[in-house]
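Q: structural data only, the sequence is not supplied:
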């Protein structure tokens, strides 16, 4: 800013002379901008007893040559977790300066020529005009330097200890970003606190600022860091503020887009984040919109919540650092003796990083994006991350709509706008979701994996049948946490503290060990998003409804391995089963709402349908075996030589069901992959035998009817009628619904894989889920209480001393470190095994009782039906066919109603 005497070294509250009041407001500490707040006392840095940490010279290259020992260099530069600070050795800077392309560009290099040791042109195409590939930073450090006392003629063997260290340290890292070189200036600064809060305005690296289209304004020139020492529920009460609320005219937040992550890698994060930035750019391109337009980005805040400092990927932090959001060395763990609960970084980014680690900016149509990065100190699970977004940031930002995304899920370019549009058109919409699409890869090569193909078909069925039908009634049983949206006003609790959010966050207490819940409640909260949907629709004195937006799509990566899929379905099946029982028991909650009489009637009809579905799901194990036995027995009556193979197949079926019980009671899926794989293969072969039986019996029955002389002989044949209805109620309705949504391709690419795996979904997944009802964990993420290796110096009074980089050289060096991490592809290693959580005897006993009840009732039904006369078998099978057909036609009617309502949209006002 012209006329400002500011220096890059002043990260806190420096003494600066400005030409205008606007400049002073732009660069002042954000707390000074709070309306009504008293100004802070002037902090005279010249008179303050600020000391510069003495720089200790590192050993010379001849004394300590880290470049001659690759393993030592890697071990020193890329430390892990708590031990990294303890044994990290000071490294010398590069012997030669890094040959940047020019002074105005960020340190991303084009291909490097080993022969000329010069930067050569890469021949930019149109796609390369507005970005630079994150590569070549390591080329600035020439590995061909002559080292003193180095054995350059002796090649390093693959089994050398140093090589092994190098391989390990190039793998995924978690926690802080590894440094290639020591910080030359780590300054101790005295920072005044206000109400005990540590807030730092840190300048962004000059090399990043030079590449940005907008270079004025504190939200573009400074990253704001806040060390939060309170719980999420006390964030506003303790006086913490966020940057959008600190302007003279606070910005109104229309959308708050929440991204939750744990240890996802940089590609998954960049994929999601870039998709979000494309959506915001699309909304800003709507020039005629009253809400959006050119400055529409000021109405959007992207909130990224990382679940634990020690678990977030260092490469993901490097992506955030490359965007200017994160700075290494700023984070503090204590403020005047109080432990920090969360670290908040706020910055308005103008640069996006794609999945291929390419930088895009305004030249590619992107707009500035307000980013709030909250990195929790400890791992406390995803539901706690949502509590920070709803209970901590919500009261400060007051967004109209929350959009929830999981890192790894990429929203399509207009999906977020389509979700917001559903709330804008109908003021009664309290929640909405879009279509979750399984990621199939280029040319759909992912469908080669039968697990991916089966899940693709399952997702499509849900999106063309279940979600539209439920949306027509106004109550969707679950809005997927991976891609959904909620109206903040609908989620708020009442003055007594009761409401959807209060019920939703009960799950955090239960799974955190703070509550003494029974096993029913604990399993129910495995699907806490279902509980939230039910509480929202039945909210007291309100009439909120849920909507499905088919035009809003988001791609997500589905499990590719059997253990991952089984563990996921265990949580889904148990959570949905117990949550369905909860909504059926608590159906009277409907009467506390203010829905119209017609809406309440529709909700009752939907609950009856869901209760019937619940009953079928309980007896699905027996019904599947009964259908298999009857069909194979019928084939044996027609083809006599098939009798022996049919009996053998029935015994194999029973044997592998028992085998699944034994596996589920004593083995984790990851611990016995071969056993589960064998079960899935065998059940697939048995399903193939059943499909052949059905086709042969159907063709035989039709041909026998054709031979009859009566004109109406075909339709009067009961076997032909049952076959016709069963085929129409399954494959026919699947195809009709898919054609209505103009998405029929899964019927040709994934239906066979789905049919062959369907008995495994019933027998393997259901058996494992019920046998593990005592396990109420999420299966993959544990809690931790470890602190990052970072300590604060305590100064009595309202001032603290913090050590942080401040010089432009160090800011650029830290920025280059982040880019250096992204320039090198990590060597992927297998994740370590997690210890199973200790389960109480009570949970184990209840598990046994539930499994016994489920098994005995299914066995009793199967034995009773199969020991009755043959004509009773036919009657029962006909009952199953007709009832399934009726439920399928009911779903189809719901789909048609949804599409008709979609053709005639109407803008509605809230009901009084």
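A: Yep, it's here. A quick note: this is a predicted structure, and the numbers were derived from the prediction, not measured.

Q: going forward, measure contacts between C-alpha atoms and count neighbours the same way
A: Will do.

Q: ok, residue 815 - how many residues close by?
A: Residue 815: 26 surrounding residues under other Cα atoms under 10 Å.

Q: the helix or strand harbouring it - contacts with which helices or strands?
A: Assessed by DSSP states H and E, residue 815 sits inside helix 808-823. Under the contact definition 3 or more Cα pairs under 8 Å, 6 or more residues apart in numbering; DSSP states H and E, helix 808-823 sits against helix 206-209, helix 314-323.

Q: center of the chain - which residue?
A: What sits nearest the mean C-alpha location of the chain, by Cα atoms, centre = their mean, is residue 406, with 1.9 Å.

Q: got the contact list for it?
A: Taking Cα atoms under 8 Å, 6 or more residues apart in numbering, we find residue 406 in contact with 259-261, 481-483.

Q: comparison target below:
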């Protein structure tokens, strides 16, 4: 047993009446320093060998007569690894109050996000909990629903945390620097855990609204910066292990769920006992009036997110296996992820932290850049279990996306490398489907999905070559007849010039990617993206002109000739047939699916921007990610040194008992003074400060060697496709065969037909899956 609540609580002295004696208001820094110096030396008995303090919260947010959870903040200086949290007999308030197991635990992870991003997510969570409390007819929820919900905020590194965000947490009543200690009995503190049941809503400028529904809030401030996986390990292996939640929801700070989204996610688990994980729709936050869509980069990402949520996620949900539940907004059934899924998920932390005795090659290290994909695969293939993953279209959350080219490229590097190797891992381990507890029909469906994923992986690997060939075929087809040249008889010269520019841009991308950070080559990357957009516009123009040539060959440029025989002749013309079937099956199906989902607006606001930036997604991102396979970092560098700036609790013997001597604030007045100075500081506008980026760590030689070999293989494969299908002898052969067949349309390369029909097939499968998902959604299957 962990002991009784009374044994765990070391209560501070009663509030003093000396506060508010007319002392002039001081700024936060001065107030903080003065109160830190005034901390009272106290002797506190350790509880189960652990230091636990309870200190008053400011009168401005406390509720008298409602118990300690509303009037006192609880602090634990945790000195163990998260895996040992329960074993070391630490206890959380909900457990002490007999509220475990809880129904819902929400994990908000952050690094150094500012106060605006934090309050954005926190206010969304509070609205969702208020909604659950308002569902008075529910068997699970109702007026006291907040007692079944615990919100856990995990910050990755005390020195890395944003100062204003910590002040916001202080205004919530769940942070007080004055009580923190960096050592307890000579053991370094690994995490500072604050607990408070708050009833306020805080704005980024320090505005406080009192009277919100109660929120059981736990703030875990890690002493060291050990990355997001470690934060999730604190959540799952420490806090969730003790409170035994039914459903766990993961949120990144900066992602704002809509008012009922968390309920919608929870409802999926309540309605479907076999549901082991679920995700909702992540939307791009385009600002008020959608003004950020004026930025083509934001608009293209908006379109990409929408298409994924309308076509890809529904298709995978029908199969029962979503390849990735986004860590920024997803949910898991706790008992489903216990065991092998979480063990595999957290293996990535040991690999990337360089833990003693843990060694991994570059393939495995890159694979664990997409640790959420590994978790999803392990969950669905869990031995003798039959868990499925679902997409919940009624659950929404909005998030910021990169608005600048360097940030966009750097973000996608980790996404692309991780997803590539995680996908290869899933395809190579397809046989594990048959050792799971899934039903026979589900296993067959998962095998079909594995084949689909394999084909998608091949096309993804050869995407740069396929795009170049599509460009080459369309332009060469449109310019194949000098008498019907869209460039006034200069088609051959235009094709040669643009082809050389295309290759030169790829070389520029490759050179910039080998050793340069995107931030250091912003101008070069931006220029390349603009030129690729121009080439894409030229390609679309040639596609339209090729269609016109096919219409002209069939005599259909005159509306009077639109007879059934002529239309039949038109579809026998390979150029028209291939282009129309591939492009229309893709873009028209996008529009139809969007209308079925009652969300077609992105087709009008973001479609053109996405089309023009397709070469950048296909080529620039691919080249940069492949050129940096040796970089297996998550974009933040750890701060793994123990700090000694907070003071420590020293062990002493008193009356035969082991106690610690600590300096802590003792009065509610002091807490109120610090709270008020935090509020004033947040209300004071500050100049924007650009954070300095830490220097990249030197990578090991075998990482660089793997990168070189894989990059060479990738370049050779794509270059071979381009050289073969653009060679003069091959195209001469195609033109001869075309002439012998008597075809009046433009010359069509057979590989072009393969690419175009493959596009059509992929679009058809995605559209069918989307339609089937809608039917299942309507009938609640």
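A: Alright, I've got the coordinates. It should be emphasised that the depicted structure is a prediction, and the values quoted were computed from it without experimental measurement.

Q: quick one on the thing from earlier: take the helices and strands packed on helix 808-823 of the first structure and lay them out in CSV including mean neighbour count and distance to residue 876 of the first structure.
A: As requested, these are arranged in CSV below (neighbours: other Cα atoms under 10 Å; distance: least, Cα to Cα, whole Å):
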stretch, mean neighbour count, distance to residue 876 of the first structure
helix 206-209, 20, 71
helix 314-323, 25, 57
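
Q: residue 826 of the first structure: which of those helices is closest?
A: helix 314-323 (9.2 Å; Cα to Cα).

Q: list the residues that contact the closest residue in space to residue 383 of the second structure that isn't next to it in sequence.
A: In space, and not counting its chain neighbours, residue 383 of the second structure is closest to residue 436: 4.4 Å by Cα to Cα, 6 or more residues apart in numbering. Contacts here follow Cα under 8 Å, 6+ apart; on that basis residue 436 of the second structure touches 380-386.

Q: picking up where we left off before, residue 355 of the first structure: which of the helices and strands packed on helix 808-823 of the first structure is closest?
A: When those are ranked by proximity to residue 355 of the first structure (Cα to Cα), helix 314-323 comes first, at 10.2 Å.

Q: what about the aligned residue in the second structure for residue 427 of the first structure, which SS state?
A: Using TM-score structural alignment, the equivalent of residue 427 of the first structure in the second structure is residue 273. When classified by DSSP: H, G, I helix; E, B strand; the rest coil, residue 273 of the second structure comes out as coil.

Q: and residue 273 of the second structure, how close does it get to residue 266 of the second structure?
A: Applying Cα to Cα, to the nearest Å, the value for residue 273 of the second structure to residue 266 of the second structure is 11 Å.

Q: more neighbours, these two?
A: A count of neighbours by other Cα under 10 Å puts residue 266 above the other of residue 273 of the second structure and residue 266, at 21 against 11.

Q: so that one is in which element?
A: helix 261-271.

Q: quick one: buried residues of that helix?
A: 261-266, 268-269 (16 or more other Cα atoms under 10 Å).

Q: check the mean deviation of the following helix or strand past it from the first structure.
A: Later in the chain than helix 261-271 of the second structure, the nearest helix or strand by DSSP H and E is strand 275-284. Superposing on the first structure and averaging over aligned pairs (mean Cα distance after the TM-score superposition for the first structure), strand 275-284 of the second structure comes out at 0.2 Å.
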